[in-house]
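Participant: what's the 3D shape of this:
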Amino acid sequence: MKIAVVGCTHAGTAAVKNMAELYPEAKITVYERNDNVSFLSCGIALYVGGVVKDANGLFYSSPSELQEMGVNMKMKHEVTNIDTEGKKIAVRNLETNEEFEDTFDKLVMTTGSWPIIPNLEGIDLNNVVLCKNYQHANHIIEKAKQAKKIAVIGAGYIGAELVEAFEVYGKEVTFIDSADRILNKYLDPEFTNLMETEFENRGVKLALNQAVTKFVGREGSVEKVVTTEGEYEADLVILC
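Facilitator: Have a look, this model is predicted:
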């Protein structure tokens, strides 16, 4: 039996380990766009903040570990088309641009998620970055070394943790979200009120209940975030 696995972060890693143990006779092939598996994105802020010194601590598996279990690991390979009736997939090697087809008996889709990138004016300016994977984490760490004013957009868990990390490092931080309170999808007001007060006591500027409308820059780099309620200076903007 041939099993093709598309994507290999958390669900993919768990599925592959289980299948390799339960069906040792199966030929399992993983197609992953990145060069790593099992990255703990929830630990990005700990890495950015220096709590986690070794980035290897943010992985609980590796391509080599899965390979040792008999899994064929196709890293930096992107699946571009799936024919479910013909049980075929089209694949592109992202390093060589080679394209080829493979067949499968069973298909496991574990592609994960990706941040929503709004179509806003100035979104392509330098120092407007995403925060999702290992590459993003390294990118943010390098950018933050030179940044003085940082705007974090999106007041979910990753956003809140990044704000805390940047504040500890002495950065001037603005926390922006279209909702009227932080972590509104996860915690009740009695908890978020305490967190907001603590952020403000630490000098974090909360820009809540307002949506970002555009980014303004000079010479190709961001300088300001414009919202429905005001403007905020920033030389680094992180979309969470």
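Participant: going by C-alpha atoms from here, please, whenever you check contacts or count neighbours.
Facilitator: Fine.
Participant: now the residue lying farthest from the centre of the chain: closest residue in space, sequence neighbours ignored.
Facilitator: Distance from the centre of the chain peaks at Glu25, with 34.3 Å (Cα atoms, centre = their mean). The shortest distance from Glu25 to any non-neighbouring residue, by Cα to Cα, 6 or more residues apart in numbering, is to Met1 (7.4 Å).
Participant: before we compare anything, build this one as well:
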Amino acid sequence: MTTTERPATERLVIIGGDAAGMSAASQARRMKGPDELEIVAFERGHFSSFSACGIPYWVSGDVGERDELIARTPEEHRKRSIDLRMRTEVTEIDVAGRRVRSRDLETGEDAWTGWDKLVIATGARPVRPALPGIDAPGVHGVQTLDDGQALLDTLDRAAGRRAVVVGAGYIGVEMAEALLKHGYEVTVVNRGEQPMATLDPDMGRLVHEAMSGMGITTVSGTAVTAILTGDDGRARAVATDDAEYPADVVVLGLGVEPETTLARAAGLPLGRHGGLLTDLAMRVRGHDDIWAGGDCVEVLDLVSGRERHIALGTHANKHGQIIGANAGGGYGTFPGVVGTAVSKVCDLEIARTGLREKDAREVGLQYVTATIESTSRAGYFPGAAPMTVKMLAERRTGRLLGVQIVGREGAAKRVDIAAVALTAGLTVEQVTALDLGYAPPFSPVWDPVQVAARKATAAVRAGG
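Facilitator: Presented below is the predicted three-dimensional model:
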């Protein structure tokens, strides 16, 4: 084992070479030149700064080439005096000694590297339950570009055209669409009451109905018990307690959890979801020179007041910018989130922000709901597409608590109106008065979000 001594200049060490880590590295380099700050980053994979969110669209063919998902290559980072060490995995954080141990995955050589400032951006790991057959050939996750390529290779050579997706969250429904575009007969097996557990069940039912109309079979309320294999050892079916679903390829879409194995072993503070806990400056609580960001941290939910784990590239990049500014001698804070997310399956758009009914109950909020049906444009204008909007408001105060939208073209991004309103702490009555853009090609006279807000306002007045 070798040891790299700390230089006279400050050294910033970053664990993780994707969104949060390399955003932090880039921002810190903007703040200080290489004579003032040495930056060393470790990445165990083959790629840096890539869009994991884009993998389903690459698999589907909407994105033509893998490299289109790479924002910046290792060589581009190195040209900016960032020592990015690929295929190098950090195996230990020595907090007291202010050093990390790493292993070169090609040579097996271990080395210690000292740090003055440390950034932990280890991301999230896919949920992969210990089921029989889970590691069989033909079973795929979609977390990295390597995963995407392996799945494409399987799709090209599979003997049959039957696919089973396990899980019906964002990745599950997006991968169902991708497999459908490859000509597969697709079954989605989901243990939840409806697809998209980030929605209330009544809104999830709309997603279920739409997926059925697209030819996707969705089996809800059913847990997978095993991946069955054939004589060749490859996956041949997905088993539940009461059925088997034939599969020539199986895709896992069971969500992710924070990758905080190193942090836990180092004794760093973790929250109830297993993510690192930080202050507003993204500094790990209790540690002045250690920051963390991206999918490995928990963030404050501005609506509920509790910490949540939300794995999204939008947050990771913002975290990285703030961490890099602070580590580089500047200042920035990340106040929290309202839980905004959008997705699609074929032409169905799905969006949510704020709290679900379940979330409101868990934090002790009393609420009213309002659900309306509207269209994306004036009803008489060609191309007007239907959408359903559900809104939650706090009883008596009328404070907006959450919005969910399911519809066709023009539906999903309307959730941004609600996201801004939630961040500002508006009431539903105030939402009705927002001065939103209107013209028949873009919206009805009353935007669907405001129609829902009017109905929610009436419910608050009636039940407050």
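Participant: quick check: the residue nearest to Glu25 of the first structure touching Lys27?
Facilitator: Yes. At 6.1 Å, Met1 of the first structure and Lys27 qualify as touching, with contact defined as Cα atoms under 8 Å.
Participant: which residues in the stretch 51-200 of the second structure form helices?
Facilitator: Residue ranges of the helices in the stretch 51-200 of the second structure, as given by DSSP state H, counting those that start in this stretch, are 55-60, 74-78, 145-157, 170-181.
Participant: go through the ones you listed and name the closest to Ser26 of the second structure.
Facilitator: Between Ser26 of the second structure and the helices of the stretch 51-200 of the second structure, the tightest spacing by Cα to Cα is seen for helix 74-78, at 7.9 Å.
Participant: that closest one aligns to what range in the first structure?
Facilitator: Using TM-score structural alignment, helix 74-78 of the second structure lines up with residues 63-67 of the first structure.
Participant: please apply the same query to stretch 316-328 of the second structure.
Facilitator: Under TM-score structural alignment, there's no match for stretch 316-328 of the second structure.
Participant: pull the distance from that stretch to the chain's centre.
Facilitator: Its chain's C-alpha centre and that of stretch 316-328 of the second structure lie 18 Å apart, by Cα atoms, centre = their mean, to the nearest Å.
Participant: cool, and stretch 188-203 of the second structure?
Facilitator: 17 Å.
Participant: and for stretch 239-253 of the second structure?
Facilitator: 24 Å.
Participant: now stretch 241-254 of the second structure
Facilitator: Worked out by Cα atoms, centre = their mean, stretch 241-254 of the second structure lies 23 Å from the chain centre.
Participant: where do the strands sit along the stretch 301-450 of the second structure?
Facilitator: Assigned by DSSP state E, counting those that start in this stretch, the strands in the stretch 301-450 of the second structure fall at 307-308, 341-345, 348-354, 367-375, 386-394, 400-407.
Participant: go through these and name the closest to Gly320 of the second structure.
Facilitator: That would be strand 307-308 among the strands of the stretch 301-450 of the second structure, by Cα to Cα, at 18.1 Å.
Participant: the closest one packs against which elements?
Facilitator: Applying 3 or more Cα pairs under 8 Å, 6 or more residues apart in numbering; DSSP states H and E, we find strand 307-308 of the second structure packed against strand 299-300.
Participant: before we move on, the earlier item: just want to know which of Met1 and Lys27 of the first structure has more residues nearby.
Facilitator: Shown here are Met1 of the first structure and Lys27; by other Cα atoms under 10 Å, Lys27 has more neighbours (17 against 10).
Participant: roughly how far does the more buried one sit from Ile3 of the first structure?
Facilitator: 6 Å (Cα to Cα, to the nearest Å).
Participant: what of Lys205 of the first structure?
Facilitator: Following Cα to Cα, the distance that separates Lys205 of the first structure from Ile3 of the first structure is 50 Å.
Participant: ditto for Phe199 of the first structure
Facilitator: 48 Å.
Participant: now Gly220 of the first structure
Facilitator: Applying Cα to Cα to Gly220 of the first structure and Ile3 of the first structure gives a distance of 46 Å.
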